[in-house]
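[1] sequence and predicted structure, then a few things I'm wondering about:
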Amino acid sequence: MQRTALFPGSFDPFTKGHEDIVLRGLRLFDEVIIGIGRNTRKERYFPLELMTQLIEDAFRDQTGVRVISYDDLTAKVARNEGARFLLRGLRNTTDFEYENGISQVNRAVYEEVETVFLITSPHLAPISSSIIRDLHRYGQNVDEFLPYPLPSAY
C-alpha cells in the first residue's frame, strides 16, 4: 500500500524550509503531494501559477513529488488524492499551537487522516514566507532562502 502525504500550504513563496520538509518527508512516504491552497481571505504576493511552476521545477529530478493547487478543505483534498497523511513543519511552539487545532479539525472532516509533524531543521527555522515577502517587497535579494531562482520580473 502506497503511503501518500499531502503537504498543504499557501507557499507564498515556497522556501528552503518547505523544501527541507518535503525531502525529509520522502524518507517516510512514497509520495509527497505539495498542495498549494487558495485562501480567499488572502491576496497572493507571488501568482499561484508562477509558484506552481517554480516548485515543479525545483523538484523536477525528484521522484515521488507532485504539485497541485486546490480551493477546498485540506482534509477533503487529502481524501480525494488518496493521501492518508498530512505533512506539516513546525518551527516553534507558536506553530504547534496553530497546527494542533487544525489537525483536530482535519480529523473531524476525514477520520482516517493523520497529521505528521516534522521539526524544522535548526538552520532553516528563522525562515518564513512572510519575512521573505517583506524582504523582496523592499528590494532585497532573497535567493538564499528559496530553492529556485525568482524570475527577474519579480
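    Nice, thanks for sending it over.
[2] could you use CA atoms for every contact and neighbour count after this?
    OK.
[3] remind me, longest helix of the chain?
    Ranked by residue count, the top helix of the chain under DSSP state H comes out as helix 93-109.
[4] which secondary structure elements does that helix sit against?
    Contacts defined by 3 or more Cα pairs under 8 Å, 6 or more residues apart in numbering; DSSP states H and E place helix 93-109 against helix 74-81, strand 114-119.
[5] what's the offset of it from the middle of its chain?
    15 Å (Cα atoms, centre = their mean, to the nearest Å).
[6] run through who's touching it.
    Thr74, Ala75, Lys76, Arg88, Leu90, Val113, Glu114, Thr115 (Cα atoms under 8 Å, 6 or more residues apart in numbering).
[7] wouldn't the third one be in contact with Tyr110 here?
    Right, Lys76. Yes: Lys76 is in contact with Tyr110 according to Cα atoms under 8 Å; the separation is 6.8 Å.
[8] which stretch among the helices and strands packed on helix 93-109 comes nearest Ile68?
    helix 74-81 (10.0 Å; Cα to Cα).
[9] in the closest one, what counts as buried?
    In terms of neighbour count (16 or more other Cα atoms under 10 Å), helix 74-81 has its buried residues at Thr74, Ala75, Val77, Ala78, Arg79.
[10] show me where the chain has strands.
    Counting by DSSP state E, the chain has these strands, from start to end: 4-9, 31-37, 65-70, 85-90, 114-119.
[11] here's the one I want to compare it with:
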Amino acid sequence: MKKIAVYPGSFDPVTNGHLDIIKRASKLFDKLIVAVLYNPNKKSLFTFEERVELLKEAVKDLDNVEVDSFSGLLIDYCNEKKVNAIIRGLRAVSDFEYELQMAQMNRQLNPEIETVILTTSTKYSFISSSLIKEVARFKGDISNLVPDVVLRKLNKILCGGD
C-alpha cells in the first residue's frame, strides 16, 4: 500500500518554513500532496491561482510532491485522494492547542487517517505568511525567508518592482 500524505494550507505565500516541512515530509511518504485551500471568504494577498503556481514552482525539484487544491472539509479531500496522513507544522507551543483540536476532529471524522506533526526547524520557527507580508510591505529584507519566485512576486505586488 502506497503511503500518501497531504500538507494542507492557504500558503499566502509559501515560505521557506513551509518548504522545510514539505521537504522533510516528502522523505517520510511515497507521495506528498501539498493542497492549497480555496476559501472565498478569506482575503488573500495572492489569488488562489497564484498560490498554486508559486507552490508548483517552489517544489518542482521534489519528485514525489504534487501540488493540488481543495475546498470544503480536508477529511473529504483526504478520502477522495486515499490519503493515509495529514501533515501539520508546529512552530511554537501556541500552535499546539489549535493543531490538537484539528487532529482530534479529523480523527473523529475518519479514524483511519493519522495526523503527523512536524516541528519547524529552529531557523524558521518565527516565520509566518502574515509576518512575511508585513515585512515585505515595508520593504524589509525577506530574501532568506521565502523562495525566489515568491520574493519576485511579492516585490512586484507590494513594491511595484521586478
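    Ah, there it is. Since we're looking at a predicted model, the values are computed, not measured.
[12] out of the buried residues of helix 74-81 of structure 1, who's nearest Arg27 of structure 1?
    With Cα to Cα as the yardstick, the closest approach to Arg27 of structure 1 among the buried residues of helix 74-81 of structure 1 comes from Ala78, at 19.3 Å.
[13] tell me the contacts of the nearest residue to the closest one once chain neighbours are set aside?
    Using Cα to Cα, 6 or more residues apart in numbering and skipping residues adjacent in sequence, the residue nearest Ala78 of structure 1 is Leu6, 6.1 Å away. The contact partners of Leu6 of structure 1, taken as Cα under 8 Å, 6+ apart, are Val32, Ile33, Ile34, Gly35, Ala78, Ala83, Phe85, Leu86, Leu87.
[14] most neighbours among these, please name it.
    Of all these, the highest neighbour tally under other Cα atoms under 10 Å goes to Val32, namely 26 neighbours.
[15] that one contacts Gly64, correct?
    Yes: between Val32 of structure 1 and Gly64 there is a contact at 6.2 Å, judged by Cα under 8 Å.
[16] which residues do those two both contact?
    Leu26.
[17] from Ser152 of structure 1, how far out is the closest residue in space to Leu118 of structure 1 that isn't next to it in sequence?
    Leaving aside its chain neighbours, Leu118 of structure 1 sits nearest to Gly89 (4.9 Å; criterion: Cα to Cα, 6+ apart). In this structure, Gly89 of structure 1 and Ser152 of structure 1 are separated by 29 Å, where distance is defined by Cα to Cα, to the nearest Å.
[18] in terms of packing, which of these two has more residues around it?
    Between Gly89 of structure 1 and Ser152, counted using other Cα under 10 Å, Gly89 has the larger neighbour count: 22 against 5.
[19] so the more buried one sits right up against Thr115, yeah?
    No: when contacts are counted by Cα under 8 Å, Gly89 of structure 1 is not listed as touching Thr115 (10.3 Å).
[20] just to revisit the earlier point, most packed of the strands of structure 1?
    Comparing the strands of structure 1 by mean neighbour count (mean count of other Cα atoms under 10 Å), strand 4-9 ranks first with a mean of 25.
[21] quick one, that strand and strand 85-90 angle?
    An angle of 40 degrees separates the directions of strand 4-9 of structure 1 and strand 85-90 when computed by axes from the mean of the first three to the mean of the last three Cα atoms, to 10 degrees.
[22] which part of structure 2 matches strand 4-9 of structure 1?
    With the alignment judged by TM-score structural alignment, the segment of structure 2 matched to strand 4-9 of structure 1 spans residues 4-9.
[23] residues contacting the residue nearest to Leu118 of structure 1?
    Contacts here follow Cα under 8 Å, 6+ apart; on that basis Gly89 of structure 1 touches His18, Ile21, Phe117, Leu118, Ile119, Thr120.
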